[in-house]
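Asker: coordinates only, sequence not included:
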């Protein structure tokens, strides 16, 4: 497993920025027309299921989904880098308001030739994650 793959590097930088609660760095990792789909499809954060495209929309997603948390941990069992993408398999643990929830799934990052994130896509099921809810 090469940590030097451009998509894996971008994914690790994204995860580090989230852990550090560094919104500006996180948003700067995306290409101008980058998109966040977390989760993919309609959700509480994205009722139309079209994703959050561009810096302004990605920053707004941060404010709704990430800024409200106490912490986010990336507990990935493995990753697979192919072409310009990487897929992480495992779970994301979110702690917020005295509660912990685990979103188990597949989390992908696609990058452009400059290593900027074109797409961050998170495949996880809200209902399944809710079954993991427990006190912190």
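Answerer: Nice, I can see it. These figures come from a predicted structure and were not determined experimentally.

Asker: from here on, contacts and neighbour counts on C-alpha atoms
Answerer: OK.

Asker: show me where this structure has strands.
Answerer: Taking DSSP state E, the strands of the chain run over residues 30-37, 52-53, 71-82, 85-96, 99-111, 117-124, 134-135.

Asker: output the longest helix belonging to this protein.
Answerer: Among the segments of the chain that qualify as a helix by DSSP state H, the longest is helix 6-19.

Asker: indicate which one of the strands of the chain is closest to residue 3.
Answerer: strand 71-82 (9.4 Å; C-alpha to C-alpha).

Asker: who does the closest one touch, helix- and strand-wise?
Answerer: Counting contacts by 3 or more C-alpha pairs under 8 Å, 6 or more residues apart in numbering; DSSP states H and E, strand 71-82 is packed against helix 6-19, strand 85-96.

Asker: residues contacting that strand, please?
Answerer: With contacts defined as C-alpha atoms under 8 Å, 6 or more residues apart in numbering, strand 71-82 is touched by 1, 5, 7-8, 15, 18-19, 86-96.

Asker: which among these count as buried?
Answerer: The neighbour-count criterion (16 or more other C-alpha atoms under 10 Å) marks 5, 7-8, 15, 18, 86-96 among the contacts of strand 71-82 as buried.

Asker: put this next to the previous one:
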């Protein structure tokens, strides 16, 4: 991808936090393609199309002040992966700091880039524990969120959001850490034992790789952030060679790894 195309993708993605900060509902919803979808957090029920995405905005973005503290942006093909910390003011008394990894998939239409899919990897149970740790001061914000969920999305939408608490990937965090330690030390044999039969390993979404090639990329790498959302463990990695983000989809009750997708940074 050319530098100009990369800059255009990043500029489109950057309009999302800018619109959120400006409380620009039309601008934020308008970034998405007509068939765009939001999965926030991954594992909750997706919001598809402008009407549902608008309700998502009204529930979670519009009533709050959200600051994006960026750590890393990676562009590969038409995907932007952003490692960041979300600072979310839930009210005058409660501000949450949420470690997250965002994945934006984009599509060009009539010469303009649109967001096709936004996936937000963060841990809903951990966020809720932190939120409740604020005690009595969290009650007004909690009641406000409950009213917004029910008012904008009804019982079905509220249940769809709550499904984010079910995280099959939670049991996969330890196997993924063990897999990465083996890869970082070039122990492909040990890494292979943590993969399911037929597991796929790719750079990005579709460039096939073997474990030796992955080890070369991740020699000496260490996890900076490990997040379980839905059936995916998302990991921000750092080594002397590069930064990167790895997505591992897990399957089975033992957290066996079925898919590994590594997005290397520059």
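Answerer: Here it is on my side, so go on. Everything numeric in this text was worked out from a predicted model, so none of it was measured.

Asker: could you redo the helices and strands packed on strand 71-82 of structure 1 as JSON lines and give each row distance to residue 119 of structure 1?
Answerer: Below are these laid out as JSON lines (distance: least, C-alpha to C-alpha, whole Å):
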{"stretch": "helix 6-19", "distance to residue 119 of structure 1": "10"}
{"stretch": "strand 85-96", "distance to residue 119 of structure 1": "9"}
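
Asker: residue 120 of structure 1: which of those is closest?
Answerer: Here helix 6-19 is closest among these (C-alpha to C-alpha), at 8.6 Å.

Asker: what packs against that closest one?
Answerer: helix 23-28, strand 71-82, strand 85-96, strand 99-111.

Asker: nearest to residue 54 of structure 1, out of the ones you listed?
Answerer: helix 23-28 (9.1 Å).

Asker: tell me, the closest one lands on which residues of structure 2?
Answerer: Helix 23-28 of structure 1 corresponds to residues 25-30 in structure 2, going by TM-score structural alignment.

Asker: ok now the matching stretch, how far from the chain's centre?
Answerer: Distance, stretch centre to chain centre, for stretch 25-30 of structure 2: 20 Å (C-alpha atoms, centre = their mean, to the nearest Å).

Asker: can you tell which of the helices and strands packed on strand 71-82 of structure 1 is closest to residue 38 of structure 1?
Answerer: Proximity to residue 38 of structure 1 (C-alpha to C-alpha) singles out strand 85-96 among these, at 11.5 Å.

Asker: need the longest helix for structure 2.
Answerer: helix 139-162.

Asker: just how off-centre is that one within its chain?
Answerer: 21 Å.

Asker: again, but for stretch 97-105 of structure 2
Answerer: For stretch 97-105 of structure 2, the distance to the chain centre is 4 Å (C-alpha atoms, centre = their mean).

Asker: with structure 1 superposed, average distance for that stretch?
Answerer: Superposed on structure 1, stretch 97-105 of structure 2 shows a mean distance to its aligned partners of 1.0 Å (mean C-alpha distance after the TM-score superposition for structure 1).

Asker: which part of structure 1 matches that stretch?
Answerer: The aligned range for stretch 97-105 of structure 2 is 102-110, by TM-score structural alignment.

Asker: repeat for stretch 198-212 of structure 2
Answerer: Stretch 198-212 of structure 2 covers no residues of structure 1 once aligned (TM-score structural alignment).

Asker: where does the helix or strand just after the longest helix of structure 2 end up in structure 1?
Answerer: Next along the chain after helix 139-162 of structure 2, taking DSSP states H and E as the criterion, comes helix 173-184. Using TM-score structural alignment, helix 173-184 of structure 2 corresponds to no residues of structure 1.

Asker: good, wrapping up.
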